[in-house]
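Asker: My questions concern the predicted model and sequence given below.
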Amino acid sequence: MSHQPIKMRQFAISSGDTSLLQLHKPLWLLETRRLMRSPRNWIQWQPGVKSATMTLALKERKMSSQTIDSIVTLFQSRLTTLEHLLKLAQTHFGESESFLDQRIAADMLPFGTQIAFTCNQPRNFALWCSGKPMDNLDPQVTSVAAAYEHIANTQELLASIHAEDEKLNELVRIDLSQGRYLEMFGHAYINDFLIPNFYFHLVTAYDILRMTGVPIGKQDYMMHLVPLIQKA
């Protein structure tokens, strides 16, 4: 298995001041214990006159199978599942589109918005791969036609990606609300931000349909496994 270049995390501890040590002790202690389990990891202590720096050399590993193409495949197959769920809902409710406004709880977003937010994750992945800024969809999805269009457009964006796998090693900045932001490398951006958000909104969309009486089950959610099913 190949490994990524070593990334460095540093915790500076000033002499005579143990507050920083106490602040980071749980973190660096856990990191140290985890790192020492593998001979590939190491810890370097660099003493100074007035301060000392403990440097933990952490390897940012990735699964050897994770590539831009594999991420695209994951998103594409689950968007097909989302489209499948939408078709089942349309069949169940007929001409009525009121299910787009259904929500699990009063403080949660409605089904239509869950469609948009599910699409936002692979959409922004595709835009990032193309060197473009994030551009979320309008959260107000007022028709079934608009919901289908969001899914189709997102799949087209994914199909247009031509980025190299090295893109996953780039640093990503994600601007949040109230002047806050996140910075992480591409692999973390995919695995710790986009994919968890993607599944959160996809599952919420599923739950809303189940709650409103649409006859769906786990087999409808696990549609991506259908091509792999074999007979004994």
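Answerer: All right, it came through fine. Numbering: from 1, shown residues only.
Asker: Going by C-alpha atoms from here, please, whenever you check contacts or count neighbours.
Answerer: Will do.
Asker: I'd like the next helix or strand past the top helix by length along the chain.
Answerer: For the chain, the longest helix by residue count, based on DSSP state H, is helix 68-93. Downstream of helix 68-93, the first helix or strand assigned by DSSP states H and E is helix 111-129.
Asker: Packing partners of that next one?
Answerer: Packing contacts for helix 111-129, counted by 3 or more Cα pairs under 8 Å, 6 or more residues apart in numbering; DSSP states H and E, involve helix 68-93, helix 144-159, helix 195-211.
Asker: Beyond the second one, next helix or strand please.
Answerer: Later in the chain than helix 144-159, the nearest helix or strand by DSSP H and E is strand 171-175.
Asker: Off-centre distance for that next one?
Answerer: Distance, stretch centre to chain centre, for strand 171-175: 13 Å (Cα atoms, centre = their mean, to the nearest Å).
Asker: Stretch 196-205 too?
Answerer: Using Cα atoms, centre = their mean, the offset of stretch 196-205 from its chain centre is 10 Å.
Asker: what residues are up against Arg123?
Answerer: Arg123 is in contact with Asp135, Asn136, Thr154, Leu157, Leu158, counting by Cα atoms under 8 Å, 6 or more residues apart in numbering.
Asker: ok, structure two:
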Amino acid sequence: MSLYTQSVPVLIKYLDNLSKIVQKGAAFAEEKGIKAEDVLHYRLIADQQTLIYQVRAICNSSKAAVSRLGVEAPFVEDNEQTFDDLVKRIEHAIQLLEDVDAAIVDAAVDREVIMETRMGNFYFKTGQQYISEYAIPNFHFHMSTAYCILCAQGVQLGAMDYLNNVFTKHEP
């Protein structure tokens, strides 16, 4: 299976699910008369980040995943403050991924990846290692946290919200 197939379509699918989850959070806040800011700035524990941060991290990690494999990706300002802003940010991330040239991603499968961060630079022997061992798990860490933030506030979410469109019904 190609590196592109393992990464980009998977990220798109889960970003779409995230958009629906965030929209459920917005509807919940409105229905219950809760200030949107209270939901958006909620933290599971004091030293973890807010829902806004988690959505930004998901979108940024999607963009970074393909960028580190050689895809040109524009800078996006982290300035979202509303549910609508978050949904637009997710849509932008999806569009960026939909425009990715699979050949560029696939060409990075055996190429080393250096991940430059504020904590220092990190080395991955191959693009495959980077995607499998860091990019996808990191994406899901932030997605799970966003999901849990909304659940902790009472938003009615289930596994199928997270895993929407993952299963194909099998009829024997």
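Answerer: Cool, got the structure. All values reported here derive from a predicted model rather than from experimental measurement.
Asker: Give me the TM-score for this pair.
Answerer: With the length set by TM-score structural alignment, normalised by the length of structure 2, the two chains reach a TM-score of 0.86; 165 aligned residues with a Cα RMSD of 2.1 Å.
Asker: Tell me which of the contacts of Arg123 of structure 1 you also see in structure 2.
Answerer: Comparing the contacts of Arg123 of structure 1 with structure 2 on both residues aligned by TM-score structural alignment, their matches' Cα atoms under 8 Å, the contacts found in both are Thr154, Leu157, Leu158.
Asker: Let me have those residues in TSV, extended by distance to Tyr199 of structure 1.
Answerer: Compiled in TSV, the kept ones among the contacts of Arg123 of structure 1 are given as follows (distance: Cα to Cα, whole Å):
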residue	distance to Tyr199 of structure 1
Thr154	16
Leu157	19
Leu158	17
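Asker: can you list the residues you listed in CSV and add neighbour count and distance to Thr204 of structure 1?
Answerer: What follows is the kept ones among the contacts of Arg123 of structure 1, written out as CSV (neighbours: other Cα atoms under 10 Å; distance: Cα to Cα, whole Å):
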residue, neighbour count, distance to Thr204 of structure 1
Thr154, 24, 19
Leu157, 18, 23
Leu158, 23, 22
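Asker: Would you check how far apart the residue nearest to the spatial centre of structure 2 and Pro172 of structure 2 are?
Answerer: Among the residues of structure 2, Ile58 comes closest to the average C-alpha position under Cα atoms, centre = their mean, at 2.9 Å. Separation of Ile58 of structure 2 from Pro172 of structure 2 (Cα to Cα, to the nearest Å): 37 Å.
Asker: Same question for stretch 137-145 of structure 2: list its buried residues.
Answerer: Buried residues in stretch 137-145 of structure 2, counting neighbours by 16 or more other Cα atoms under 10 Å, are found at Asn138, Phe139, His142, Met143, Thr145.
Asker: give the contact list for the fourth one.
Answerer: Think Met143 of structure 2. Neighbours of Met143 of structure 2 in contact, by Cα under 8 Å, 6+ apart: Leu18, Gln54, Val55, Ile58.
Asker: run the last query once more with 10 Å
Answerer: For Met143 of structure 2, the contact set (Cα atoms under 10 Å, 6 or more residues apart in numbering) comprises 14-15, 17-18, 21, 51, 54-55, 57-59, 137, 149, 162.
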